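J.: show me how the following folds:
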Amino acid sequence: MKKFLLSIVSLIFPFLTFAQETTEKGLDQRIDEAFQPISDFFSNVIFFEIAGTPFVLLLLVGSAAFFTIYFGFPNIRFFGKAINVVRGKYDEIDHATVDRAYGDVTPGGDAIETIRDESKEGEVSHFQALATAVSGTVGNGNIAGVALAIALGGPGATFWMIICGLLGMSTKFVECTLGVQYRDVDAEGTVYGGPMYYISKGLKDRGFATLGKIAAVFFAIFCIGGSFGGGNAAQSNQATVVLKELMGWESTSAGAIIGLVMAILVGIIIIGGIKRIAAVTEKVVPFMAVLYVVACLYIIFSNFSFVDDAFSLIFTEAFNPRAIGVGGVIGVLLVGFQRAAFSNEAGAGSASIAHSAVKTKYSASEGLVALLEPFIDTVVICTMTALVIIIFNSGGTFDYGGIAGMIEQADGTFNAVVDGVTYLDVKGKVLIDGELREGAGITASAFAEYIPYSGVFLTVAVVLFAVSTMISWSYYGLQSWKFLFGRGKTADLVYKLLFLLFIIIGAAASMNSIWAFSDAMIFAMVFPNMIGLYFLFPVVKKQLRRYLDAIKEAKA
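T.: Below is the predicted model of the structure:
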């Protein structure tokens, strides 16, 4: 432990010295200058457009709709069964005699005829796997991301976020079933799973070994990038925003110091592996989710007379948006889908890495558990955040879609002049009481309107969301790193040090470059992951039938 922490400090110390010596330009400006070209490049590649619409969003939504129809609306039909799996109602099935009817390969790779007790494989329970995966998705995308969606697309973006979340439940079911089905389990019982494995092993089974290897490598690279970006830097960035605002800190080095503290905290947790991560997340995630939902419900019920108006705005402006510069229905739809996809990550494949570690011999059982994620993340928590912000803005506190009179600059940023005051770089930001607010800052203003000392409460919530997301994503990135560079201790240490360094970078940088890079990396994972899903979805149907038959036999 001491050596690990000393390694962190030695790696970060030059960075902090650089922060203190920076005088002409702020640390955030220097980091932005370094990362902006990278962010721009990846954004242009990943978000290439067809008829004005990013292809990756068409792929995500179209695939989610296809899986929903193909599997007969599993997001609705199996919702109750998914809850029962989490509750442990069907746990006895995992200890029953293995059926021979399907003659295929069970989780872990052994032949079904060996009648091996697969329930002994895995490292965490259904609930722990769900908590770990939910902690990776329920993060500041639910606070900052929703606020950003409404700032850009108005209330109508909420409607499309909900639709994307409901459809995404089917995609999560498919990818997490495959994650368990094709996982690796070593001699010590450690589980290695996720798209890297079901892409490479699954496509090999179908005679496309080379394509599988290439796609798996690309996924692993993008997942590592996603772990540094959306699962790390973006989280520490928003946690730093609310902490600095609460404490009144304006120094550019304050962000790096906050990041250092978070890096040490996260480092202590992640060195314990998936079991320690699961032990932390199964306690932190329910606590923070309930705490945040209760606060949102308090605001919503305190303003109950506005709720019907809020839902009316969400629905009408989804099809007839009035937000400034949103670009019509397609514009608000894209904003909603993009933020929902970033928040729940359905189609990115990341959650299947956590779900692969579950103790079960029926891969479809964990697929059913996984479909609860987008519902919790997007349909429930994101919608509540949106309602709070819309109720807060019922009196016209800020302009939906941004600040009126925004003018695009030569560098692609937008400036605005309000009452003779010039505001720089205002895209995605709103003006509240004469101050520019972005992301979590918008949500913080809404909470402050209705809850005394809400600054402390929301800061705690944002930090808990951030830390839990970071520890889950450290596991996702590490699994991808192991897939590329092997499972040795040195490789592990190198990844963890890099991961912790990006916590500092995210905390010290501005929101723009960090979120652009984060979006690009998360959405880049979709392309190789979808290759695996489209080749292997018949396997999922077979495993679902196998699990449902086992439940019927147990009841008979």
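J.: going forward, measure contacts and count neighbours with C-alpha atoms only.
T.: Noted.
J.: correct me if wrong: Ser468 contacts Ala279.
T.: No - counting by CA atoms under 8 Å, Ser468 sits too far from Ala279 to count as a contact (11.4 Å).
J.: neighbour count winner among these two?
T.: Ser468 (30 against 15; other CA atoms under 10 Å).
J.: and the more buried one, what element?
T.: helix 454-485 (DSSP states H and E).
J.: name the next helix or strand downstream of that helix, please.
T.: Assigned by DSSP H and E, the successor of helix 454-485 is helix 489-508.
J.: one more to line up against the first:
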Amino acid sequence: MKHIRETRIAASAAGLSLLAGTAGAQTLDETINATFASATGWFVNFIFAPFPGTSFPWIVAWLVVAASVFTLYFGFIQFRVIRHSIQLVKGDFSDPNDAGEVSHFQALATALSGTVGLGNIAGVAVAVGIGGPGATFWMILAGLLGMASKFTECTLGVKYRNEYEDGTVSGGPMYYITKGFAERGKPGGKVLAALFAVFCILGSFGGGNMFQANQAHQQLSGVLGEYPGWITGVVFAIIVFIVIVGGIKSIAQVTEKVVPFMAILYCGTALIIILMNIGNIGWAFGQIFAGAFTDMGIAGGAVGALIQGFKRAAFSNEAGVGSAAIAHSAVRTKEPITEGFVSLLEPFIDTVVICTMTALVIIFTQQLIVDPETGRYVMDEATGRIATIDGNSGVGLTSAAFASAFSWFPYLLVIAVVLFAFSTMISWSYYGLKAWTYLFGEGKTQELIFKLLFCFFVIVGAAASLGPVIDFSDAAIFAMAVVNIIGLYVLMPIVKREVESYLGRLRSGEIRKFA
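T.: As a prediction, the model looks like this:
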């Protein structure tokens, strides 16, 4: 979730309960929960611990500070090359004979499918419900900064990937930390790479898999009526296996169709609602900017808005976590920097576009209750959050905001959640697979073992309520960021040389569109 992209934290804050399918499963759940929580609670608490006297998790600061450093170090690269990035996605500079397995667009779609999810729907509503409209401003800012982190890690992912005789490739932080540290004469590369791989596998089974299956089942059972979760799990597991057994090419062929469909469906609906309420535009943006810098009755005032906005962006787009670098490493290119340029579009689409659309719909439809006499938000004393129409929060708040214009939207939301969950699972299966083969070696047998394990956990996730297991998985996902960003700091001079070399050749005309 980093999702937390799709994290239990966002879900629990959104008021979504993880229910067991049977009484027997619930007893087993409770046993596992108690045992696992006692063993791993310290790790979860450490990763998500706030700075003393605040509610600002240090891991969010770790991500945002890194994004700011990379933005300054590379001279605001995310704004300088945006036009060229779009040209690369379109395939204007693509040579089909280059090494790699997927196109720039397919790599981008695969990585996006791993980050776009429930956090864009429920997590944003939580952020706005706690931090007010001002959280939207800080969320956008953090998303723009995160583009530089994504650029850095995905450039390195391609530069240090392994290319095999059969045309397949393997890349990601495991490889660039190992090879890059050795190249620069820095110690500890292999240890850090192994740590990253372990965290990635744990994250793929939990936040990237079980949580997604569980939330998809809860949404489906809400519409279809209660039924055993294992049924949803088996159906999902079969479909997921059919897709992932074909490797990254098969995954990319699915994500390049599903992701644009999801984005257009969701953002298109949001845009229509915004246009229907266009008369509120001045008031809405006034609320966003005022809330970002002043106290509007929100708990924590402007600082509270900043914390919620930064947290949502960091948990949503995973910039700096290193997961997307694994997907982007599979791209067909001989210029590593080109995939860095493509990847920086990812936080823009995920956070600046999709997350912002959710926030704007909530604000434009005036779901948050304002005191007409003072202009300040009314607080719900029971929850400590902004009071909302009908007391909605999380995914319920987003659903109510959309339903205020389209009564059928809750049904569309079910489709969106199921698609988001499915796309996240198939992307994270690839991330976990590459971490698995890094530790246990390349080979068809090793790959099949991981894919079967992954599909088994799809069934477990849909059928059971394993709260602490998911919490630990989410912590593992952000532990990936601790390791990855250390690597990025060490290797960013290498990326800078790549930038200067490529842009110099592009300006001189040496690099031209591929005919």
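J.: just to revisit the earlier point, what packs against the helix holding Ser468 of the first structure?
T.: helix 126-137, helix 209-228, helix 234-247, helix 252-270, helix 273-302, helix 351-355, helix 440-450, helix 489-508 (3 or more CA pairs under 8 Å, 6 or more residues apart in numbering; DSSP states H and E).
J.: same thing but at 6 Å, please
T.: Judged by 3 or more CA pairs under 6 Å, 6 or more residues apart in numbering; DSSP states H and E, the packing partners of helix 454-485 of the first structure are helix 126-137, helix 209-228, helix 234-247.
J.: and the aligned residue in the first structure for Val65 of the second structure, how many neighbours?
T.: Under the alignment by TM-score structural alignment, Val65 of the second structure pairs with Gly62 in the first structure. With neighbours defined by other CA under 10 Å, the count for Gly62 of the first structure comes to 13.
J.: residues in the second structure aligned with the helix holding Ser468 of the first structure?
T.: By TM-score structural alignment, helix 454-485 of the first structure lines up with residues 409-440 in the second structure.
J.: centre of the chain to that stretch, how far?
T.: 10 Å (CA atoms, centre = their mean, to the nearest Å).
J.: what comes up buried for it?
T.: Within stretch 409-440 of the second structure, the residues that count as buried by 16 or more other CA atoms under 10 Å are 409-410, 412-438.
J.: mean shift between that stretch and the first structure?
T.: Average distance, stretch 409-440 of the second structure versus aligned residues of the first structure after superposition (mean CA distance after the TM-score superposition for the first structure): 1.0 Å.
J.: gap between the two ends of stretch 457-469 of the second structure?
T.: 12 Å (CA to CA, to the nearest Å).
J.: swap that for stretch 308-327 of the first structure, sorry
T.: Terminal residues of stretch 308-327 of the first structure lie 26 Å apart, using CA to CA.
J.: run through who's touching that stretch.
T.: Contact partners of stretch 308-327 of the first structure, identified using CA atoms under 6 Å, 6 or more residues apart in numbering, comprise 153-156, 159, 329, 400-401.
J.: show me where the stretch 301-450 of the first structure has helices.
T.: 307-319, 328-344, 351-355, 363-370, 372-374, 383-392, 440-450 (DSSP state H, counting those that start in this stretch).
J.: and the third one, which stretch of the second structure?
T.: Mapped onto the second structure using TM-score structural alignment, helix 351-355 of the first structure spans residues 324-328.
J.: what do you get for the first one?
T.: Using TM-score structural alignment, the residues of the second structure aligned to helix 307-319 of the first structure are 281-293.
J.: any idea how far the match of Val65 of the second structure lies from Leu211 of the first structure?
T.: 23 Å.
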